[in-house]
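K.L.:
I'd like to go over a predicted model; first the sequence, then the structure.
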Amino acid sequence: MGGDGKDGYYCTICGGIPPDQVKIKKIVIDGKETGIDRLDWILLDVYRRNFGNDETINDELIKRVRQFNYIPTKKMAEYRAALLREFKMLRPDDIRLMEQQMEKEVEPRA
């Protein structure tokens, strides 16, 4: 990995995103495994905000997922169902592990 905090970090081989910086998690949407960039961060962010009902939770999940990912309009209902399913599967141990992972990622690089 090359670069620094000023210029950003990049792969010294291809110039793209360094492999350790890729934050894609795969979930099943409409029967197909689909990669969602930064899904753990999104789930944790929505969880921490303690939204009251499924509709609001789903709206917030979609809003955040769309910041980093393309969602085909024709598949919006399928994405909503899959994201809410992932959110509802979160357990306290999952949250704790995700928080620990996020803390490691924030630590300054030497």
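P.N.:
Arrived safely. Numbering: from 1, shown residues only.
K.L.:
can we go C-alpha only for contacts and neighbour counts from here?
P.N.:
Noted.
K.L.:
where exactly do the helices run in the protein?
P.N.:
39-49, 54-68, 76-88, 92-106 (DSSP state H).
K.L.:
same list (those) but as TSV, adding mean neighbour count and distance to K26.
P.N.:
Output for the helices of the chain, formatted as TSV (neighbours: other Cα atoms under 10 Å; distance: least, Cα to Cα, whole Å):
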stretch	mean neighbour count	distance to K26
helix 39-49	17	9
helix 54-68	16	13
helix 76-88	17	11
helix 92-106	12	16
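K.L.:
below is an additional structure, to be compared with the one above:
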Amino acid sequence: MADEEGEYCKVCGGMVPKAGDVQQIMVDGKTVGIKGLDQILRQVAEMDFSGPVQVKEALLTAVKATNYVPTKKVGAYEDALYSEYLRYTELRG
């Protein structure tokens, strides 16, 4: 279904993100699309955290604001997001 605003998801009813706004990562062995991941990684990297637990919590909170995260997969999402975060921060130097 589509209207002048854009296309709506047939599963959740939310807006389907525009191409390029979703980045795919592996979560618990499955490919998952995360809307706005680059921006989330950038924002969390600019924050001053003392350890991985705080980073994982910040990543998950930001991702859940615009993406569905199944309750049973929270730990897997945290681990996958943290791996992406480490890769992001290594590339940025």
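P.N.:
Yep, that arrived. The model shown is predicted, which means the values in this text are computed figures rather than measured ones.
K.L.:
would you pull the TM-score for this pair?
P.N.:
Aligned and superposed, the two chains score 0.77 in TM-score terms (TM-score structural alignment, normalised by the length of the second structure); 80 aligned residues with a Cα RMSD of 2.0 Å.
K.L.:
about what we covered before: could you dump the helices of the first structure to TSV with distance to G16 of the first structure?
P.N.:
As requested, the helices of the first structure are arranged in TSV below (distance: least, Cα to Cα, whole Å):
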stretch	distance to G16 of the first structure
helix 39-49	20
helix 54-68	16
helix 76-88	28
helix 92-106	19
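K.L.:
between these, which one is nearest to K25 of the first structure?
P.N.:
Ranking these by distance to K25 of the first structure, with Cα to Cα as the measure, places helix 39-49 first at 6.1 Å.
K.L.:
which residue numbers in the second structure does that closest one align to?
P.N.:
Matched against the second structure by TM-score structural alignment, helix 39-49 of the first structure falls on residues 37-47.
K.L.:
and the matching stretch, how far out from the chain's middle?
P.N.:
Taking Cα atoms, centre = their mean, to the nearest Å, one finds stretch 37-47 of the second structure lying 10 Å from the centre of the chain it belongs to.
K.L.:
what residues does I71 of the first structure make contact with?
P.N.:
Y79 (Cα atoms under 8 Å, 6 or more residues apart in numbering).
K.L.:
how does it look with 7 Å?
P.N.:
By Cα atoms under 7 Å, 6 or more residues apart in numbering, the contact set of I71 of the first structure is empty.
K.L.:
and the aligned residue in the second structure for it, how close does it get to L60 of the second structure?
P.N.:
Following TM-score structural alignment, the counterpart assigned to I71 of the first structure within the second structure is V69. For V69 of the second structure, the distance to L60 of the second structure equals 9 Å [Cα to Cα, to the nearest Å].
K.L.:
perfect, that will be all.
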